[in-house]
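Enquirer: Below are the sequence and a predicted model for it; my questions follow.
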Amino acid sequence: MSRLLAALLCLALTATVHADVARPLAEDPVVEARLLQIAQEVRCLVCQNESLAASQADLANDLRREIRAQIRQGKTDAQIMEFLVSRYGNFVRYRPPFNTTTLLLWLGPFVAMLAGVCALLVMLHRRHVVPPAALTDEERRRAAALLNGGDRC
């Protein structure tokens, strides 16, 4: 039991030796608030399904540093977004603007859904019900015999 206690004590002491000093999250809370607002609107170029604010990729850290530097230079949010779009294209934005180059992106899902509904309606309209085939006299006699409990085929 004493060996286990000694091992746990060594582990606890070792963990505290390797601990780093916590850095402050924000030197300037105003800059960090603007950075967070902008970073939530920007896609991480490495992860692609995460915002820049949520990503821990090296490129995301670099872009956050760049955005901080531009905020400190006094640039507006629109100017910073324009810089990112000019450098990485509209893909960097989670909500790209509605213009001729992104027309398919915005209207494509609605057009596809409308085409699917139209195709379904056309298919349902063209579908026809096949009337039952007329029975021959022999088939009628056999059916009547079966229904009356007569001849069992």
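Expert: Happy to help now that I have it. Model, not experiment: these values are computed from the prediction.
Enquirer: For the rest of this, base every contact and every neighbour count on C-alpha atoms.
Expert: Will do.
Enquirer: From the centroid of the protein, which residue is nearest?
Expert: Nearest to the mean C-alpha position of the chain, counting by Cα atoms, centre = their mean, stands N49 at 6.2 Å.
Enquirer: That one touches Q40, doesn't it?
Expert: No - assessed by Cα atoms under 8 Å, N49 is found out of contact with Q40, at 11.8 Å.
Enquirer: ok so, going back, so the residue nearest to the centre of the chain: helix, strand or coil?
Expert: Counting by DSSP: H, G, I helix; E, B strand; the rest coil, the backbone at N49 sits in coil.
Enquirer: What of the one 4 residues further on?
Expert: When classified by three-state DSSP, A53 comes out as coil.
Enquirer: Structure two is appended below for comparative analysis:
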Amino acid sequence: MRMLALALLFAAAPAFAQSNVPQAELAWKQLPDPAREAEARALMEELRCLVCQGQSIADSDAEMAGDMRALVRERIAAGEDAGTVRAWLIERYGDYVSYDPPISSASAPLWIAPLVLLLVGAVIAARSFRRRRG
């Protein structure tokens, strides 16, 4: 009986993960100006959902992504350009929110490591070919 109760508790856990707070109005509602909505939508495709991590905020159903979509639409509707909104979100949430993070001291190893590994692989391959010839 205890095992059944424990199993039901774990099965119901995802239902308790959602809050009862209603989503922001612009989380799912498009802007009336098609040009502004297209600008907002393009920016939303470039921003990573901090909860899902594998989806953009445009594709995610997470509450956090909805809040971020609303923020993007509100700021674009207020006249800010996408670059300013993107910079503000990166400042607020960190470089990880962007699918194309800028090079900084924290992210430089992530940009440089593939090049170093490629160079090491080329050196190892060159030495291996020389040994086979000789």
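Expert: Thanks, I have the structure now. Model, not experiment: these values are computed from the prediction.
Enquirer: quick revisit: relative to A39 of structure 1, how far out is the residue nearest to the centre of structure 1?
Expert: 13 Å (Cα to Cα, to the nearest Å).
Enquirer: Following element in sequence after the host helix or strand of M3 of structure 2, please.
Expert: Using DSSP states H and E, M3 of structure 2 sits within helix 2-17. Next helix or strand after helix 2-17 of structure 2 toward the C-terminus (DSSP H and E): helix 34-46.
Enquirer: mean shift of that next one relative to structure 1?
Expert: Following the fit onto structure 1, the mean deviation recorded for helix 34-46 of structure 2 is 1.5 Å by mean Cα distance after the TM-score superposition for structure 1.
Enquirer: can you pull the buried residues of that helix?
Expert: Across helix 34-46 of structure 2, burial judged by 16 or more other Cα atoms under 10 Å covers 36-37, 39-41, 43-46.
Enquirer: for stretch 49-63 of structure 1, same thing?
Expert: In terms of neighbour count (16+ other Cα under 10 Å), stretch 49-63 of structure 1 has its buried residues at 50-53, 55, 60, 63.
Enquirer: how about it, which residues of structure 2 does it hit?
Expert: Aligned by TM-score structural alignment, stretch 49-63 of structure 1 falls on residues 54-68 of structure 2.
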